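**Student:** quick one, what's the 3D model for this:
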Amino acid sequence: MDAQGIAPFELYAIRYARHGGRKAQDNYIGAVDFHDADSDLEYYVWVARRGAEVYVIDTGFEEQSARERGRELLMPVKDGLALVGVAAENVDHVILTHLHYDHAGTLGEFPKATFHIQDAEPAYATGRCMCHPALRHPFNVEDIVGFVRKLYGGQVEFHRGTAELAPGLTLHLVGGHTPGLQVVRVWTRRGWVVIASDATHLYGNIERQIPFPAVYNVGDMLEGHKLVRSLADTPRHIIPGHDPQVMRRYPALSPETEGKVVRLDVPPNNPAE
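**Tutor:** As a prediction, this is how the structure comes out:
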């Protein structure tokens, strides 16, 4: 207990897919030449748990999307959740950081959940910007239809800006990557950790202040970097959305989950990271 007596959450990153063979220009705007600039991407969902309270952060994608987009699906998201003792069909709260295909697929696996999202995100995903192929490419139309069905089923809760879902867990609108991108600030036993999602795909984006190429508003993305840094206790408390280093920097939940699940509520393996 700390932070005015708030009980800490357990916090996990679950690796469910990957995309290899990427070059620096795929990850950074402009000419860059530094170590790890040619980083692959890995795909995560996250779980914040405190006793009976469970918040799933993002829902990943399924096999069809993996095939269509040339991604390697390592395991279904629901199987990854089971590794931390979470049954998708029993989850009450899902936070959607945004509606891109790799963050908002598999919604049907969560029949009981309330889905938390920023006002601006569905407006963007169903508005005039989707007339432009470059902007609609990261979305999967069937995922958006599935989200609308959840909305009409009374399972969506909208937020505008900062919102507290529970003591020690807050949502923050950052935009940039999409207009409605939100990050999640979580109180853990090591302090305030920020699940940055695609506010920074890789550690290098936020550390070097170089935007990722998939962007709606570059200025908002860079301002989002500042906001994320202000929300996290230290740079080591920022968790990027797609960096393979996350799996190396943090300890596995168990020997059986090596390479699949790491704990984010404990310090990194290397204190310098």
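
**Student:** contacts, neighbours, all on C-alpha from now
**Tutor:** Noted.

**Student:** which ones are touching the spatially closest residue to His98 that is not a sequence neighbour?
**Tutor:** Leaving aside its sequence neighbours, His98 sits nearest to Leu181 (CA to CA, 6 or more residues apart in numbering; 5.0 Å). Remark: with contacts taken as CA atoms under 8 Å, 6 or more residues apart in numbering, Leu181 is in contact with Thr97, His98, Gln118, Glu121, Leu173, Val174, Gly175, Asp198, Ala199.

**Student:** try 7 Å
**Tutor:** Taking CA atoms under 7 Å, 6 or more residues apart in numbering as the contact definition, Leu181 lies against Thr97, His98, Glu121, Leu173, Val174, Gly175.

**Student:** before we compare anything, build this one as well:
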Amino acid sequence: MTPPTPSSVDPASALARCGDGSMTWDVLAVRQGTLHTRRSHVFLLHDVYGEPDADLVMSYSFWILRTEDAVILVDAGMSEEGARSRGRGYERSVTIALAELDLRPEDVTRVIVSHAHYDHIGGLSELPGRPVTMAAEEYAFWRTDASRRPLLRTVIDDADLGHLESIAADGLLTLCTGVTEVAPGVVVVPAPGHTPGELAVLVRTSAGIVVLACDAAHLDEELERDLPFRHQTDLLAMYDSLRLLRVLARDPAVATVVTGHDPRVQQRHPHLPGLEHVSIVARR
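**Tutor:** Next up, the predicted model:
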């Protein structure tokens, strides 16, 4: 018997909506930096599992969806200041990463923001005038007094939130609720827990539907073993979202689920010639 999934999402309906899209997309994973850390720094209450601590590597990436006529970024990566101030290895800016693919910021037709942490909206300032879509719940939460608690604010930069506010003031911010089609063949799905408005993204490709988990699941092991990440605003919602991703992964329409920070994503998929940091998750 298939376990229940969060009441806000019907997996079959979301997949059908994505699969009915009139377009297929290239999906590229672009690594922007890395972190060498420990398992106890990553998994919530790691000591509870009775397992030895060990080294662990995390990748920091954003994703590019491309057709002949459109370029959508899923997240905008991190700023150099946001990365270096937290001890993250920083390899390239969003602008440089785009230029390596013969793209300019003005070629980006839309940015989907999975959530508002520093490593997902830090590059928005490099993309002036670009329309942005994010969950209404996410945008609202980071404007509340509750969001200013220190344990939540460590992964937020006020400058990034200020830039998000300027995007809204310019009329370029679209706030969505529930399962939403952003473009034909691109559907966002609520996957809260890590943050109140975390989104996963379903993308129609020639190989099937690619599920970009973003930070609903940072690492493959988190998804496979039901090991919640240390940063979360709702633990039970995080468990529900991990379960939702596993339901999606089992559907025959789904080609792959891409976790948000696992370096094995780059190992599993071929890279573009001369660009080892750009992995081809799927072709249109």
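
**Student:** what's the TM-score for these two chains?
**Tutor:** For these two chains in superposition, a TM-score of 0.90 is obtained (TM-score structural alignment, normalised by the length of the first structure); 262 aligned residues with a CA RMSD of 2.1 Å.

**Student:** trace the residue nearest to His98 of the first structure over to the second structure, please.
**Tutor:** Aligned against the second structure by TM-score structural alignment, Leu181 of the first structure finds its counterpart in Glu198.

**Student:** circling back: closest to Ile57 of the first structure among the contacts of Leu181 of the first structure?
**Tutor:** Closest to Ile57 of the first structure out of these is Thr97 (7.2 Å), distances taken as CA to CA.

**Student:** surely that closest one meets Val56?
**Tutor:** No - contact between Thr97 of the first structure and Val56 fails when scored by CA atoms under 7 Å: they sit 10.6 Å apart.

**Student:** higher neighbour count, these two?
**Tutor:** Neighbour count, other CA atoms under 10 Å: between Thr97 of the first structure and Val56, Thr97 has more, with 30 against 23.

**Student:** the more buried one maps to what in the second structure?
**Tutor:** Residue-level alignment of Thr97 of the first structure against the second structure, with TM-score structural alignment as criterion, gives Ser114.

**Student:** number of nearby residues for Pro263 of the second structure?
**Tutor:** Other residues near Pro263 of the second structure come to 19 when the count uses other CA under 10 Å.

**Student:** contacting residues around it?
**Tutor:** Listed by CA under 7 Å, 6+ apart, the contact partners of Pro263 of the second structure are Met58, Ser59.

**Student:** again, but for Ser93 of the second structure
**Tutor:** By CA under 7 Å, 6+ apart, the contact set of Ser93 of the second structure is Ser79.

**Student:** that one maps to what in the first structure?
**Tutor:** Counting by TM-score structural alignment, Ser93 of the second structure lines up with Pro76 in the first structure.

**Student:** over to Asp262 of the second structure?
**Tutor:** Matched by TM-score structural alignment, Asp262 of the second structure corresponds to Asp243 in the first structure.

**Student:** for the match of Thr97 of the first structure, give its distance to Leu242 of the second structure.
**Tutor:** Distance, Ser114 of the second structure to Leu242 of the second structure, by CA to CA, to the nearest Å: 15 Å.

**Student:** from Glu222 of the second structure, how far out is Arg104 of the second structure?
**Tutor:** Taking CA to CA, one finds Arg104 of the second structure at 35 Å from Glu222 of the second structure.
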